[in-house]
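*Asks:* take a look and give me a structure for this.
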Amino acid sequence: MSLEMQKLYDERLGRYQATIALEPTDRIPIASGSCYLAEVYSGATNQEIIYDPDKWLQAEMAFIKDFPEIDTLRDNRVWAPLYDAVGCKTYKLPGRDLPPNQHFQFVEEEYMQADEYELLIQDPGLFMLNKFLPRVLGEYGSPDANRSHMAFLKAGMGQMMMNNIMRNRSLQLQTVCGMPQPTTGVFIAPFDVLGDVLRGLRGALMDTYRRPRQVLEACDVLVDVMVRFALSTADPLRRYPIFVPTHKACFMSPKQFDTFYWPSFKRVLEKLIAAGYTVRAYLEGDWKQHWHHFNELPQGKVLCDIDTQGDIFKAKADFGRQQAISGGIHDSTFILGTPAEVAERVHHLCETVGKGGGFIINGGCNIPYDTKPENFRAMIDTIMQYGWYDKNCKPVPKPPAAAASAPDDIARQYRITPWATRVKELGGVRGDEAMIQQPWDQLEAMAFNWLWTWTM
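*Replies:* Next up is the predicted model:
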């Protein structure tokens, strides 16, 4: 990386990190977590973005060239060939199931039966292998054993290819454009594992009445599963927050949320914070009945994106002194409004919610595909005019936060075949056992964590 790009990268990252930490910085960052406009701005189709990594990267670089003021960039996270290799049923993809210019869609079904809670609770790995994945991954669930085995082989190879694509993208944006990521790594709240892709919203909410004990026990088990999945996908240098979308909380009453959603979600957040990470949480829908709970977490550790249905001013008043917030521009304003209307809104946000820091101006958890480029430019220009705190402040990256303890002490790592089982089968080993056990445990952990990719 050139000295110029290193300086630009450090400045952008430092500004972003300081805002999350509620610390002083020079200005309000321009740091959407999901800038979908960047995918299609240069003319690429949605199909090209998810099937052709080169066109995806070219689209992002073209976007950065025209909007160099932005501080982070993330949009697509789907590499479609991996989903094709396993026949994943939870997504409809542009160019395959949908028109090439349409956004991918999530397909919610009850992929777990109501009487399968005990298997999930007792052995989450076997539940995934024997129940969930054969239903969700059509190729793996094929009655043709050869086709099923090949699907898993292709899935492993596809995962490595996708990791290389994501790594190359990140390095290219960093070294060529001086551009940080807004998030690296992902998880979902334990209740959302149930409500999104296992039982579905209807099934999960009905279960809170019909089998509340099992719902709570399943959420308890999923705490460590989600923590280890998040850590396995997170930035090892701890520069970027871990991403968590929250999907079902907005459908829950405060009593339901306090009983079934928040306790396990809070434990995941606390464990990731103890591991030295921050978190970027999309508070999807209207969270106003629930977001006061973020005051219970350590200060400056969670950046909360407020959706279009939320009230950014109330969010600032309710917990904005404890955690950073992002949002404030309605999606409809980006799509249907005028540059003057965007500028007026941004100016107002700078003068109100932006006072004192800890704020990122953004859309409702994203910059929509249909955003008028001139409206995005108006947002940037207005921030560059009114969003300054102290131009003499020179943002620099923060040193990585120290982990409170080792990952094994923070969260249990489940394994399908523990080393103790394998060494017993071998009848012991004749050399250095630790040398054999370490890669065995590592691969077991990687394989187990990968199973949960398909709940995202």
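*Asks:* from here on, just use CA atoms for contacts and neighbour counts.
*Replies:* OK.
*Asks:* in the stretch 351-456 of the chain, which spans are helices?
*Replies:* Along the stretch 351-456 of the chain, counting by DSSP state H, counting those that start in this stretch, helices occupy 373-386, 407-410, 419-426, 433-451.
*Asks:* tell me the most buried of those?
*Replies:* helix 373-386 (a mean of 18; mean count of other CA atoms under 10 Å).
*Asks:* gap between that helix and the chain center?
*Replies:* In terms of CA atoms, centre = their mean, to the nearest Å, the centre of helix 373-386 is set 26 Å apart from its chain centre.
*Asks:* before we move on, the earlier item: and G337, which of the helices of the stretch 351-456 of the chain is closest to it?
*Replies:* helix 373-386 (7.5 Å; CA to CA).
*Asks:* what is the closest one packed up against?
*Replies:* In this structure, helix 373-386 makes packing contacts with helix 339-351, judged by 3 or more CA pairs under 8 Å, 6 or more residues apart in numbering; DSSP states H and E.
*Asks:* now do the SS call for M112.
*Replies:* Following DSSP: H, G, I helix; E, B strand; the rest coil, M112 is assigned to coil.
*Asks:* same list (the helices of the stretch 351-456 of the chain) but as CSV, adding distance to M252.
*Replies:* Formatted as CSV, the helices of the stretch 351-456 of the chain follow (distance: least, CA to CA, whole Å):
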stretch, distance to M252
helix 373-386, 33
helix 407-410, 29
helix 419-426, 42
helix 433-451, 28
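*Asks:* this one next, for a side-by-side:
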Amino acid sequence: MAKDTMTAEERIVASINLQPVDRVCCAPLIEQYAGQYAGITNREFLWDWDKCMAAIDKVKEAYPIWDSNAYMQQLRYGPVAKVVGSMRCKYPGVDLPDNAQYQMIEIEALTRDDYTLLAEKGFMEYRMTFLERAHNKTREEVLAGLQELARLRQAELEATQRRGQSATWASWAGLTPFDAFSMMRSIEKFFKDMYQIGSQLEQLMWTCNDAAVDAAVKGVEATGINRVFYGGVRCSGQFIAKKNFERFAWPYLKDIINRLAERNIVPILHFDSDWTENLEYFLELPQGKFVLELDSTTNIFKAYEILRGHCSIKGDVAPALFTVASPSEMDEYCKKLLTTFRNGEGLIYSSGCTLPMNARHENVKVFFDAVEKYGRYN
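*Replies:* I've put the predicted structure just below:
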């Protein structure tokens, strides 16, 4: 059997740069499944940091070929998520049974009147107000939560390095303005804003880009890693028409990626939902300066056809393949994915979004085994 000739860090950097690698970079997003694999409840996994890290260690020990850690567990850690999580949430052991999966709850935490706050005091004050209301916390509690978030991120990066993995991204740079505002306003209220006060929104949404650039720069300075998570879901073609995409989403997305590229920061675009009809827009972005991460809803083979040689693509083994497919069906898809992309064409092999908590262990094994079977180039 051939052996690795690149480090985990060298492999992901080469993949992003569309350069040849010894084997495909293996970077699934693994969180709650790790607790199930280790035999602990989801309550233990999400509320006990040491047990959480030990569970992830066990998955890495079982599958050494998992070489890039693509999750930021501190964002889901109960004592932090309940204070500064991106949305209001229900958690096992508190709001749900001990082995239930956490749930994100959409609420209208900020009203249309609060856009005045955004205009007068900027995005960060707007965001802090959202966190206070979404989680029913004081400003002091939110600030303490953000400090704990930063501390745990450093601890997770150290654990990732100790396992011999690369960190897929250094830090969280934010969301597309469309997503950020719709989550804080709720998607129903924000869609009404889009139609009723669209001109006002167009101006306000630029403040989100400024905050994202600032967050990305600070994350890179703190970690020394120039890759950042940048999320988008609700502005894909699955949600809005192209005319609205071109007005309320694309200018901001294009601007943020260009600004990060100028700073040698690589955004990994964690873009859930179906982006198939939006794929050609990404050809307008700088070549080799971003990663498009897909969750299995977008047709990744269409993405390959359109974007081959332009950017690295991360994805995209579907949740259903982990949970209800047979091992042979899982193997068949993994083979198709890994053999469609050629060496130097930038595939980063991953689950479609998060590997499901209730994934079948035998199917997870097939997922990892496929790297040696179909993704080895040396």
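*Asks:* the helices of the stretch 351-456 of the first structure: which one's closest to A230 of the first structure?
*Replies:* helix 433-451 (9.0 Å).
*Asks:* of the helices of the stretch 351-456 of the first structure, which is nearest R228 of the first structure?
*Replies:* Comparison of the helices of the stretch 351-456 of the first structure against R228 of the first structure by CA to CA identifies helix 433-451 as nearest, at 7.0 Å.
*Asks:* in the second structure, what stretch matches the closest one?
*Replies:* Counting by TM-score structural alignment, helix 433-451 of the first structure lines up with no residues of the second structure.
*Asks:* one more: stretch 20-27 of the first structure?
*Replies:* Mapping stretch 20-27 of the first structure onto the second structure (TM-score structural alignment) gives residues 16-23.
*Asks:* how close does the closest residue to D75 of the first structure other than its chain neighbours sit to A62 of the first structure?
*Replies:* Spatial nearest neighbour of D75 of the first structure, excluding adjacent residues (CA to CA, 6 or more residues apart in numbering): S34 at 4.7 Å. For S34 of the first structure, the distance to A62 of the first structure equals 16 Å [CA to CA, to the nearest Å].
*Asks:* these two: which has the busier surroundings?
*Replies:* Remark: of S34 of the first structure and A62, S34 carries more neighbours, 22 against 15, as counted by other CA atoms under 10 Å.
*Asks:* ok, and what's touching the match of stretch 20-27 of the first structure?
*Replies:* Contact with stretch 16-23 of the second structure is made by 4-6, 11, 14-15, 288-291, 309, 311-312, 343-346, 371, 375-378, as judged by CA atoms under 8 Å, 6 or more residues apart in numbering.
*Asks:* any idea how far apart the tips of it sit?
*Replies:* Stretch 16-23 of the second structure end-to-end distance (CA to CA) = 14 Å.
*Asks:* the second structure: which residue goes with A80 of the first structure?
*Replies:* Aligning on TM-score structural alignment places A80 of the first structure opposite G78 in the second structure.
*Asks:* got a list of what that match touches?
*Replies:* Contacts of G78 of the second structure were listed using CA under 8 Å, 6+ apart, and they are L46, W47, Y91.
*Asks:* give me that answer again for 10 Å
*Replies:* Applying CA atoms under 10 Å, 6 or more residues apart in numbering to G78 of the second structure gives the contacts 43-49, 84-85, 89-94, 102.
*Asks:* next: A59 of the first structure.
*Replies:* 37-45, 48-49, 53, 65.
*Asks:* the helices in the stretch 51-200 of the first structure, which residues?
*Replies:* Using DSSP H, counting those that start in this stretch, helices in the stretch 51-200 of the first structure cover 53-66, 80-86, 117-122, 124-127, 133-136, 145-177, 190-192, 200-210.
*Asks:* so where in the second structure does the shortest one end up aligned?
*Replies:* Read that as helix 190-192 of the first structure. Helix 190-192 of the first structure maps onto residues 177-179 of the second structure, going by TM-score structural alignment.
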